[in-house]
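>>> Model the following, please.
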Amino acid sequence: MRIVLVGPPGAGKGTQAAFLAKNLSIPHISTGDLFRANISQGTELGKQAKAYMDAGNLVPDEVTIGMAKDRMDQPDAENGFLLDGFPRNVSQAEALDETLRDASMRLDAVLDLEVPEDEVVKRIAGRRICRKDSAHVFHVTYSAPKKDGVCDVCGGELYQREDDSEETVRKRLEVYHTQTEPIIDYYRAQGLVVTIPALGKVDEVTKRAMDALQTAKTAAQ
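Model (predicted):
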């Protein structure tokens, strides 16, 4: 299957993408991984992206699209892929459609993870990171440390990243609503959108997603 995964920040896209890709035996292609791989490998697109990023500018759509196209052309993506973080706007979605048409392919589904805005804020703003080891992550509600402000693993100080503050999270949501959310209507017009509630345990959400994707696949046949 060829799938685009969408949803607001804090919806659990990265977690679900990993599980879904494994269950479907297709590669998980994330924008972050694309950028890191191209920059570390010193590809021409990576050099272009790094130049924009170093200057504090947004990477143009054509560079991101070029990276995504190169990745989708790899042998392991021959039978499908799951795109996470791309496309981010309607112009990228149109470019993706054109790229797939040129390769005589099409998307099978656009999986929309639906989470109430207040829950998104609660999920992200409640995160606390260990200063000694950033791999140690806690949450004031869902996985609170035994001692407030202290890492259970190494005793390091727990803190809230600036990006996780409620004000920043709400700004990120505004960007999502303005730039990314319109692609849902774009794909809904093509009959591709499958929306599932993304609240609950990870495995419960994964099962909902797998069931919804199977239904979409059967309906398309």
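>>> all contacts plus neighbour counts: C-alpha atoms, from now on.
Fine.
>>> So which residues make contact with the helix ranked longest in the chain?
When the chain is parsed with DSSP state H, its longest helix is helix 202-220. Contacts with helix 202-220, where a contact means C-alpha atoms under 8 Å, 6 or more residues apart in numbering, come from Thr15, Gln16, Phe19, Leu20, Asp108, Ala109, Leu111, Val194, Ile196, Pro197, Ala198, Leu199.
>>> at 10 Å instead, please
Residues external to helix 202-220 that are found in contact with it (C-alpha atoms under 10 Å, 6 or more residues apart in numbering): 1, 3, 12, 15-20, 23-24, 108-113, 191-200.
>>> in that helix, what counts as buried?
With burial defined by 16 or more other C-alpha atoms under 10 Å, the residues of helix 202-220 counted as buried are Val205, Thr206, Ala209, Met210, Ala212, Leu213, Ala216.
>>> now for the residues you listed, which pair is the farthest apart?
Of all pairs drawn from those, the greatest distance, 16.4 Å, lies between Val205 and Ala216 (C-alpha to C-alpha).
>>> Ala109 and Leu192 touch, don't they?
Yes. Contact between Ala109 and Leu192 holds when scored by C-alpha atoms under 10 Å: they sit 4.8 Å apart.
>>> Now stretch 102-119: buried residues?
Within stretch 102-119, judged by 16+ other C-alpha under 10 Å, the buried ones are Arg106, Leu107, Asp108, Ala109, Val110, Leu111, Asp112, Leu113, Val115, Glu117.
>>> can you redo these as TSV with secondary structure and distance to Ala77?
Putting the buried residues of stretch 102-119 into TSV (DSSP: H, G, I helix; E, B strand; the rest coil; distance: C-alpha to C-alpha, whole Å) gives the following:
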residue	secondary structure	distance to Ala77
Arg106	coil	13
Leu107	coil	13
Asp108	coil	14
Ala109	strand	16
Val110	strand	17
Leu111	strand	18
Asp112	strand	21
Leu113	strand	23
Val115	coil	29
Glu117	helix	33
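>>> please give me the structure for this one as well, since I'd like to look at both together:
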Amino acid sequence: MRIVLVGPPGAGKGTQAAYLAKNLSIPHISTGDLFRANISQGTDLGKQAKAYMDAGDLVPDSVTIGMAKDRMSQPDAANGFLLDGFPRNVSQAEALDEMLRAEGMRLDAVLDLEVPEDEVVKRIAGRRICRNDSSHVFHVTYSAPKTEGVCDTCGGELYQRADDSEDTVRNRLEVYHTQTEPIIDYYKAQGLVVTISALGKVTEVTERAMAALPNGDKAA
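Down below sits the predicted model:
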């Protein structure tokens, strides 16, 4: 099964992608992982991406598309994949369609995780990270520490990352609405979009997504 996962920041795409990929026995291909892998391995595409990033510039679509094409051509993706963070705009979506057509393939579904904007802000702006270990993550509402501002695990100070502030989150949402959300209409025209609510427990959202996918009951 070949799936594109879309949704606003804070929708839980990374978490759901991992669960869905495991349930469907297909690789989870995220843009972040592609960039890290190519840069750490020193590939030509990785060197190009790093040069743009070091200069503070956006990485061109052509580089991102090249990385995605290379990853999707690997043996473990022969029977499908779940794309997370790619395509990020309509140009990338059109390029993906061309890549798949050239191989005689097509997408099976575009899974749209729907979350109200106020909930997105609440989820992200409420996160608190431990200064001693960034893997220790709390939330002022959903998983509050026993003592405010103190990590339950190691006693370190909890803080809010700059990019988790409400103003920054709303800016990120605006970028999503402007750049990425149009791909939903692009794929709706192809009859591929499956929209599900991303509210509730992680397992509930996963079950909802599996049931909504084409032949989802069999895939589970």
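>>> still on that earlier bit, can you put the buried residues of helix 202-220 of structure 1 in JSON lines and add distance to Ala125 of structure 1?
Formatted as JSON lines, the entries for these read as follows, by distance: C-alpha to C-alpha, whole Å:
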{"residue": "Val205", "distance to Ala125 of structure 1": "21"}
{"residue": "Thr206", "distance to Ala125 of structure 1": "24"}
{"residue": "Ala209", "distance to Ala125 of structure 1": "26"}
{"residue": "Met210", "distance to Ala125 of structure 1": "29"}
{"residue": "Ala212", "distance to Ala125 of structure 1": "30"}
{"residue": "Leu213", "distance to Ala125 of structure 1": "31"}
{"residue": "Ala216", "distance to Ala125 of structure 1": "34"}
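>>> What is the nearest of those residues to Gly80 of structure 1?
Out of those, the member with the shortest distance to Gly80 of structure 1 (by C-alpha to C-alpha) is Leu213, at 13.3 Å.
>>> just the buried residues of helix 202-220 of structure 1 now: which is nearest Thr180 of structure 1?
The nearest member of the buried residues of helix 202-220 of structure 1 to Thr180 of structure 1, counting by C-alpha to C-alpha, is Ala209 at 20.2 Å.
>>> picking up where we left off before, shared neighbours of Ala109 and Leu192 of structure 1, which are they?
If you check Ala109 of structure 1 and Leu192 against C-alpha under 10 Å, 6+ apart, the residues they both contact are Ile3, Val4, Ala216, Ala220.
>>> hmm, which two among these are most spread apart?
Every pair of the shared contacts of Ala109 and Leu192 of structure 1 checked by C-alpha to C-alpha; the farthest is Val4 and Ala220, at 16.0 Å.
>>> Now for the residue mapped onto Arg106 of structure 1 from structure 2: which residues touch it?
Taking TM-score structural alignment, Arg106 of structure 1 has Arg106 as its aligned residue in structure 2. By C-alpha under 10 Å, 6+ apart, Arg106 of structure 2 lies in contact with Met1, Arg2, Ile3, Leu96, Asp97, Glu98, Met99, Leu100.
>>> same question, Arg172 of structure 1
Contact analysis of Arg172 of structure 1 by C-alpha under 10 Å, 6+ apart lists Pro8, Pro9, Asp163, Asp164, Glu166, Thr178.
>>> Please report how far the counterpart of Gly42 of structure 2 in structure 1 lies from Pro60 of structure 1.
Under the alignment (TM-score structural alignment), Gly42 of structure 2 pairs with Gly42 in structure 1. Counting by C-alpha to C-alpha, to the nearest Å, the gap between Gly42 of structure 1 and Pro60 of structure 1 amounts to 18 Å.
>>> Likewise for Gln92 of structure 1?
Using C-alpha to C-alpha, we find Gln92 of structure 1 at a distance of 10 Å from Pro60 of structure 1.
>>> Out of those two, name the residue with the larger neighbour count.
Here Gln92 of structure 1 and Pro60 are set side by side on neighbour count (other C-alpha atoms under 10 Å), and the busier one is Gln92, at 18 against 11.
>>> Find the nearest non-adjacent residue to the more buried one, please.
Take Gln92 of structure 1 and drop its neighbours on the chain: the residue closest to it by C-alpha to C-alpha, 6 or more residues apart in numbering is Asp61, 6.5 Å away.
>>> Next: Thr15 of structure 2.
Excluding its sequence neighbours, the residue lying closest to Thr15 of structure 2 (C-alpha to C-alpha, 6+ apart) is Val202, at 7.8 Å.
>>> Can you tell me what the one you found aligns to in structure 1?
Matched by TM-score structural alignment, Val202 of structure 2 corresponds to Val202 in structure 1.
>>> burial measure for the nearest residue to Glu114 of structure 2 once chain neighbours are set aside, as a count.
Closest residue to Glu114 of structure 2 in three dimensions, ignoring its sequence neighbours and counting by C-alpha to C-alpha, 6+ apart: Ser197, at 4.9 Å. Burial measure for Ser197 of structure 2: 15 neighbouring residues, criterion other C-alpha under 10 Å.
>>> show me the contacts for Ser197 of structure 2.
For Ser197 of structure 2, the contacting residues are Ala11, Asp112, Leu113, Glu114, Val115, Pro116, Glu204, Val205, Arg208, Ala209, by C-alpha under 10 Å, 6+ apart.
>>> From Tyr186 of structure 2, how far off is His28 of structure 2?
Here His28 of structure 2 is placed at a distance of 22 Å from Tyr186 of structure 2 (C-alpha to C-alpha).
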